[in-house]
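A.B. asks: coords below, sequence missing:
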């Protein structure tokens, strides 16, 4: 396939929409409930203006930063996203190869259609994302396997005690095709029922909604890897997480796919950053679409962002090459925005002032 030319992430989104089946397109792009939070995530970015600095020598600049022991070419990692092979045969391995080539970390998703060993073999720094499962042995095995493939961190998603009510999937009676399965944990996600979601049924069967703070100790006893909690929005939860010794947080409302009506992640970010007080890394996801969005998140205190749906749009549009093209667009946009804002590096960006409309 010829490498695509994207001038913006929106170009990839349009091409992906043409190539995906309607129910798959809805699964990727949809949110929970009336999708109020899904829309609010994007609106939150549009309300933030950055105040550039002037008369700064930006002839030399550096867009990279260290994230959990590895250097990233941008303050960005690929978000964990389930069943990437659903949108293109290149799947998780294709995304991983594009991330490695771009020099950014890739978060291996527990709900992957490929074994984490195969995805990690693509190279580059990678982290493992986990959900809290009823079968603890599966979780323990995944932690062991994560260390075996050289993961640099464990990202525990804490905002899915049960799956949000995703109306598009219910209307479509969404289920996975026979060649896409949660190979790392097992289970049936392929039985199609009218008015029901096979993905939600699988979640209900295998996820444990009893996750508590003391369960973090169980994870620490089974891995030496840094622990990151994904799905933190309340500053008190952020403070307690730091006190419990976590190494990082992801301020996230799951891309608007869990609690509809939840605060936009970007709006929650400054209070979480204040609560953390520099004691651990703070990342952000949900709504990031451009390199300017990356700059906005940094200016509001984030150390880095996770990029989600744009990666899937690139994958759907043109496989691994499409992901590479999306990452290149974000890189160009971020580098341009960084320099136009009078910043020489990521830390300069984190000292920028912002104005909210």
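C.D. replies: Happy to help now that I have it. As the structure is a prediction and not an experimental result, all values here were calculated from the model.
A.B. asks: CA atoms for contacts and neighbours, from now on please.
C.D. replies: Fine.
A.B. asks: and the residue nearest the centre of the chain, how far is that from residue 351?
C.D. replies: For the chain, the residue lying nearest the average C-alpha position, counting by CA atoms, centre = their mean, turns out to be residue 79 (2.3 Å). If you measure residue 79 against residue 351 using CA to CA, to the nearest Å, the figure is 25 Å.
A.B. asks: okay, residue 26 and residue 226: tell me how far apart.
C.D. replies: 34 Å.
A.B. asks: actually residue 277, not the one I typed
C.D. replies: Separation of residue 277 from residue 226 (CA to CA): 18 Å.
A.B. asks: okay, one more to line up with it:
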């Protein structure tokens, strides 16, 4: 199967929930939450797209880089490229329901592994969806990371223990899910967390703990303070708060403040391998993406997910060769021109 065919099948199966636009810029699906769009006007989704587009690569072809090393190590596990599948749940709510949650979880977990990386699984207003993700990780001998919604701490700790039982690589919460509409629709209490509450969570487990949804230097520094192992710089795909900055705008300052103190992931409108290089050059250690993986799962199941990631890998390899990057550590700000205004 080719990418073009996979996307056509996915579009048919997603029943209008995602139009698979030529440019995934958040315009056509603005306000479609639940659904695949951005909150309200869709400006946060659009800004992720626009600000990442404003990062340009510096073409370099006088060098000896012909076979770059794309591998990185995350929480002691080596993966073939600095890319991890983002946590996504709610097939029946957001994607048209062609797949069950259990099917989707299996496809992304095993498709990611076969492509040389691993997946994060998610949580939802339906607690069974979290369990479905855990079941997939357990079947994969713990190769995966479950991400939990910011429920009451007691509930989160219960879910952390369940994650530990699967042998998972790590665990975390998408703290920006505090305002997620789909949770409110299902009567699931979520909300912000205090520093003390976060310290309780990080101290409750020996697993690497991730805070997903960090968009400021201040909160990145607080993540270090509370003992988190990693942050995901993300505005939740523009799905929780209108008119935020884009990930590409805030990442450089966050990286400058906490690089080396905590692992930094970036998640925002990654659609090809060039986008991975851009985010690494802006300061990320690795990159997440959700929507392309959804297309892969809906268009071709496990093999579709594998195809999407392998395509990202090939695009990243070409981008590294044509910018003179022999390995991921060689990807830095000298390989890009950032046209975004810095805040």
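C.D. replies: Arrived safely. Quantities reported herein were computed from a predicted structural model and do not represent experimental measurements.
A.B. asks: who's more crowded, residue 277 and residue 226 of structure 1?
C.D. replies: The neighbour count for residue 277 of structure 1 versus residue 226, taken as other CA atoms under 10 Å, is higher for residue 226 (18 against 14).
A.B. asks: ok, the aligned residue in structure 2 for that one - contacts?
C.D. replies: Residue 226 of structure 1 maps onto residue 208 of structure 2 when the alignment is built from TM-score structural alignment. Neighbour list for residue 208 of structure 2: 75, 169-172, 228-230 [criterion: CA atoms under 8 Å, 6 or more residues apart in numbering].
A.B. asks: got CSV for those residues, with distance to residue 152 of structure 2 too?
C.D. replies: Putting the contacts of residue 208 of structure 2 into CSV (distance: CA to CA, whole Å) gives the following:
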residue, distance to residue 152 of structure 2
75, 26
169, 23
170, 20
171, 16
172, 14
228, 18
229, 21
230, 21
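A.B. asks: just the buried ones from these, in ChimeraX syntax?
C.D. replies: Remark: buried members of those, expressed as a ChimeraX selection using 16 or more other CA atoms under 10 Å:
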select :169,170,171,172,228,229,230
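A.B. asks: make TSV out of the contacts of residue 208 of structure 2 and add distance to residue 307 of structure 2 and secondary structure.
C.D. replies: Compiled in TSV, the contacts of residue 208 of structure 2 are given as follows (distance: CA to CA, whole Å; DSSP: H, G, I helix; E, B strand; the rest coil):
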residue	distance to residue 307 of structure 2	secondary structure
75	25	coil
169	23	coil
170	25	coil
171	26	strand
172	27	strand
228	32	coil
229	30	coil
230	27	strand
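A.B. asks: now do the strands in the stretch 151-300 of structure 1.
C.D. replies: Under the criterion DSSP state E, counting those that start in this stretch, the stretch 151-300 of structure 1 carries strands at the ranges 154-157, 227-232, 248-251, 281-284.
A.B. asks: ditto for the stretch 51-200 of structure 2
C.D. replies: 55-57, 72-74, 77-79, 83-85, 120-121, 145-148, 171-174.
A.B. asks: for residue 291 of structure 2, find the nearest of those strands.
C.D. replies: Distance to residue 291 of structure 2, taken as CA to CA, is lowest for strand 83-85 among those, at 9.6 Å.
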